[in-house]
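A.B. asks: When you get a sec, could you give me coordinates for this:
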Amino acid sequence: MPRVSLSFPSAHSFGPVRLLLNRLLPSLPHPVRDTSVPPLFREPHILHGYRPVGLPWRCYVFSLFQVHNETLNVWIHLLAGVCVALRFTTFVLFRGGGILGLRLQGPEGQGLSLDLASLPLVLYVFSSLTYLSCSTAAHLLQSHSELAHYSLFFLDYVGVAVYQYGCALTLYLYSSEPAWRHHVKGEVFLPAAALLACLSCASCCFAKLYYRRPYPLHRKLCQVVPTGLAYFLDISPVAYRLATKNWASNSALPLHGLQVMLFMLAAFFFSCPIPERFSPGKYDIIGHAHQLFHLLLSLSTLTQQEALFQDFLSRRAGLVREFGEEPLLLACASFPCVALCSAVTALTMRRRVQTRVRKEQR
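C.D. replies: Next up, the predicted model:
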C-alpha cells in the first residue's frame, strides 16, 4: 500500500500543522475514483473522493483529517453536536437552574427531588446528540466493509428515530396549545409518534438492505414517506401555533417558523441530488446535496433547540399541574422504549446482512 501524506487545502498555510500530523498519524492512501470501490459505496453523480474499502479501522478514524467526499458530512454533524452540547450547558448554567432533573429540597437544603418539568428537555438534547453522533460515525467509518456499511447506517436510522420521538415528546409537552390537544385527541399523539418513529427506522433499514444500486425510485419513497409522515405529525402542535397565534407575541414562534423552513429545505436536498446531478464530478468534495442536507438539518436542530428553550422557560412552572405527574413520567418512560424498539430492528437487520455476506463469501 503506498504511503502518502494527508491532504490539506493549503500546504503553505498549514505547513507546520501538516508536518506534525504526518508524524503523529498513520499515512493514508489517496482517495480514489468511483470505479475503484464496489457499487455499494458509490453515490450517484459523485465521481471522486472515495476512500478505499478494506483498510484498518484506524485509517477511517484518522480520515477525519483527510479531504474526501465524506469530510464535510462528518464535520458538519460533529460540530453541530458540539454546538448543541455547549449551548445546552450554557443554558443550564445561566437560565435553567435545576434543569438536569435533580435539585436540593427540604427546610435545610437536604435531600434530592426530581424536577420532572425539565426531564423532557434533557431527553430532547440527548436525542439530538444521539442522531448527530450516529450520523458522524456512519459517514466516517462506513467505508471499512460491507457489514460495517450496513451496520453503521442502520445505527444512523436508529438515531433518526430517537430524534423524531424526542422532538415529538418535547413539542407536545412544551409547545402545544390546549385547544390543539383537545382537537387532535392529545392522548393519541405520543403513541402515534412512537409508532411512526419505529416505522421510520424499520422502513429505512429495509430499503437499505433489500435494494441494490442503481436504486429504484420506490427505495427513496420507502425512506421519505414514513419519515415525512413522522415529521408532519411531530410538528403539528407547532404548526397550529404558527397558524393561530401572532408571531410577535412570543419569541419562540419566529424560531419555530425558521426551523420548519430549514427542515423543508433539508428534506428537498435529501430527496434530490442537486446540484451534482447537473454537473457530475464538480461537487464531489464541496457542495453536493447530502452536504447541504447535513448543513440545513444541523441549523434546523440548533434553531429548534433555541425555540424549545423559550417554550420551556415560559411553561415550566405550570407543566406538572397542566399534564399531571403520572402522565409526564409515563411520557418520558416511553422514550427509552422507542429507542430500544429501533435498536432491536437495526440489530435484526444487521443479522440478515451477516447471513447474506457469509453466503456471498462461500
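A.B. asks: rest of the way, CA atoms for contacts and neighbours
C.D. replies: Fine.
A.B. asks: quick one: secondary structure of F278?
C.D. replies: Secondary structure, DSSP: H, G, I helix; E, B strand; the rest coil: F278 is coil.
A.B. asks: contacting residues for it?
C.D. replies: For F278, the contact set (C-alpha atoms under 8 Å, 6 or more residues apart in numbering) is empty.
A.B. asks: Next, work out how far apart it and I285 are.
C.D. replies: 15 Å (C-alpha to C-alpha, to the nearest Å).
A.B. asks: Could you identify the helix or strand that succeeds whichever strand or helix holds L147?
C.D. replies: Assigning secondary structure by DSSP states H and E places L147 in helix 146-174. Next in sequence after helix 146-174, counting helices and strands by DSSP H and E, comes helix 178-183.
A.B. asks: and that following helix, which residues are buried?
C.D. replies: Buried residues in helix 178-183, counted by 16 or more other C-alpha atoms under 10 Å: W180.
A.B. asks: Second chain to compare with the first, below:
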Amino acid sequence: MGLHRGPRLLDFTKTPAHLQFNKYVLTGYRPVSTAPDCLRSLFYMHNELGNIYSHGIPFLLFLVLLPYSIPWMEVDSTWICVAHYLACLCPTIGSVLYHVFMNHIGGEHVYDTLLSLDMVGVCLVNTLGALPIIFITLLCHPAVQQAAMLAYILLSAYGIYCATTAHTNFLRLRAFVWQALFRVSLFLFRVYGSGVGSPDSLRLFVIMDALAVLGGLVNVIQIPERFSPGLFDNWGNSHQIMHVMVVCSIVYLHWGTMADLAWIKTFQCPAG
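C.D. replies: Next up is the predicted model:
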C-alpha cells in the first residue's frame, strides 16, 4: 500500500499484551494509536489490513447490492426482508470496527468493547438470519412457530452473553453451538417432519452453516500460520481465511433465504 507511509511496526513481543492473541503472527503490529491514526492504517501495510478489507469490501457490496435482490414488495411479512438484510450486514461492520480500532490508545478497555461489538455482530447474523428460516419452516404450525422464534431469541441472548464474556477463541466459538444445533433441528424437521420450505434452500443453508463452522475451527486451530510462523503475518493467515468463509456463508444464507421467499409466494398450507 503506497498511499501513506505508516509508522514503524512492532514485533509480537513488543505489542501490548491484549493484542498478543496469535503467537504465530510474528511481525506487522501497529503501535498504539489515536483514532485518526487507526483510520490512517487503512492506507499502509500491516498485519490487520487483510482482516479489515476482507470484511470491509463485502460490507459495502452487501450494503449497496443486496437491497436490489430482496423482494421487499412481494412478501407479506416485510420484517423478514428487514431481518435478513440486517443479518447480512451485522457481522462485517462489527468486524471492520474491531480490526480498525483494536490498537486504540484506550487500551484493553477499548479493545474489549470492540471485541464484544464484533461478537454481537456474529450473534446477530445467527439470530436475524435464522428468524426467516424458523418462520418459513414452521409456517403451517403458527403456535409452534411463535414459540420457536421466542425460544431462539432467548437462546441467542444467552449466546451473546457467552460470546462477549469468553476469553478464548474456542469459548467464543462454543457460544454459538446451541444456535447451530437449533438450526440443525429445523433442517431435520424439514426433512423428516412436517416443516416446509423451498426444495433448494435446505442445501444452501447446510452449506452456510458448514462454512461458518469450518471457518471458526480454522481460526481456533490457527492454521496455516501454526506450521510456518511469520510466513502468513500479512496475508493468508487463519483469521483472514475465517473472514472469507464468513462472507461465503452470508452469501449462502442470502441465496437460501431468497429461494424460500420465492417459494412462499405460491405455497398454501394444507387444510386442517
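A.B. asks: which position in the first structure aligns with K14 of the second structure?
C.D. replies: By TM-score structural alignment, K14 of the second structure lines up with S36 in the first structure.
A.B. asks: now the helices for the first structure?
C.D. replies: With DSSP state H, the ranges of helices along the first structure come out as 15-24, 57-62, 71-94, 119-141, 146-174, 178-183, 186-210, 217-234, 236-244, 252-271, 289-315, 319-323, 325-361.
A.B. asks: Between those, which one is closest to Y50 of the first structure.
C.D. replies: helix 71-94 (10.4 Å; C-alpha to C-alpha).
A.B. asks: Taking helix 119-141 as reference, get the angle to that closest one.
C.D. replies: Between helix 71-94 of the first structure and helix 119-141, the angle comes out at 160 degrees (axes from the mean of the first three to the mean of the last three C-alpha atoms, to 10 degrees).
A.B. asks: what's helix 71-94 of the first structure packed up against?
C.D. replies: helix 119-141, helix 289-315 (3 or more C-alpha pairs under 8 Å, 6 or more residues apart in numbering; DSSP states H and E).
A.B. asks: will you turn these into TSV that also has distance to P44 of the first structure and mean neighbour count?
C.D. replies: As requested, these are exported to TSV (distance: least, C-alpha to C-alpha, whole Å; neighbours: other C-alpha atoms under 10 Å):
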stretch	distance to P44 of the first structure	mean neighbour count
helix 119-141	16	22
helix 289-315	10	21
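A.B. asks: would a markdown table of the ones you listed with distance to H30 of the first structure be doable?
C.D. replies: Output for those, formatted as a markdown table (distance: least, C-alpha to C-alpha, whole Å):
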| stretch | distance to H30 of the first structure |
| --- | --- |
| helix 119-141 | 16 |
| helix 289-315 | 21 |
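A.B. asks: between those helices, which gets nearest to R358 of the first structure?
C.D. replies: Taking those one by one with C-alpha to C-alpha, helix 119-141 is closest: 21.0 Å.
A.B. asks: which strands and helices sit next to the closest one?
C.D. replies: Using 3+ C-alpha pairs under 8 Å, 6+ apart, the elements in contact with helix 119-141 of the first structure are helix 57-62, helix 71-94, helix 146-174, helix 289-315, helix 325-361.
A.B. asks: Against the second structure, what's the mean shift for it, could you check?
C.D. replies: Here helix 119-141 of the first structure, set against the second structure after superposition, deviates by a mean of 1.2 Å using mean C-alpha distance after the TM-score superposition for the first structure.
A.B. asks: So what angle separates the directions of that helix and helix 325-361?
C.D. replies: Using the same axes, to 10 degrees: helix 119-141 of the first structure against helix 325-361 is 10 degrees.
A.B. asks: What span of the second structure is helix 119-141 of the first structure aligned with?
C.D. replies: Using TM-score structural alignment, helix 119-141 of the first structure pairs with 79-101 in the second structure.
A.B. asks: thought S298 of the first structure was touching L78?
C.D. replies: No: checked against C-alpha atoms under 8 Å, the pair S298 of the first structure and L78 is beyond contact range at 9.8 Å.
A.B. asks: Over in the second structure, tell me which residue corresponds to H45 of the first structure.
C.D. replies: In the second structure, H45 of the first structure lands on Y24 (TM-score structural alignment).
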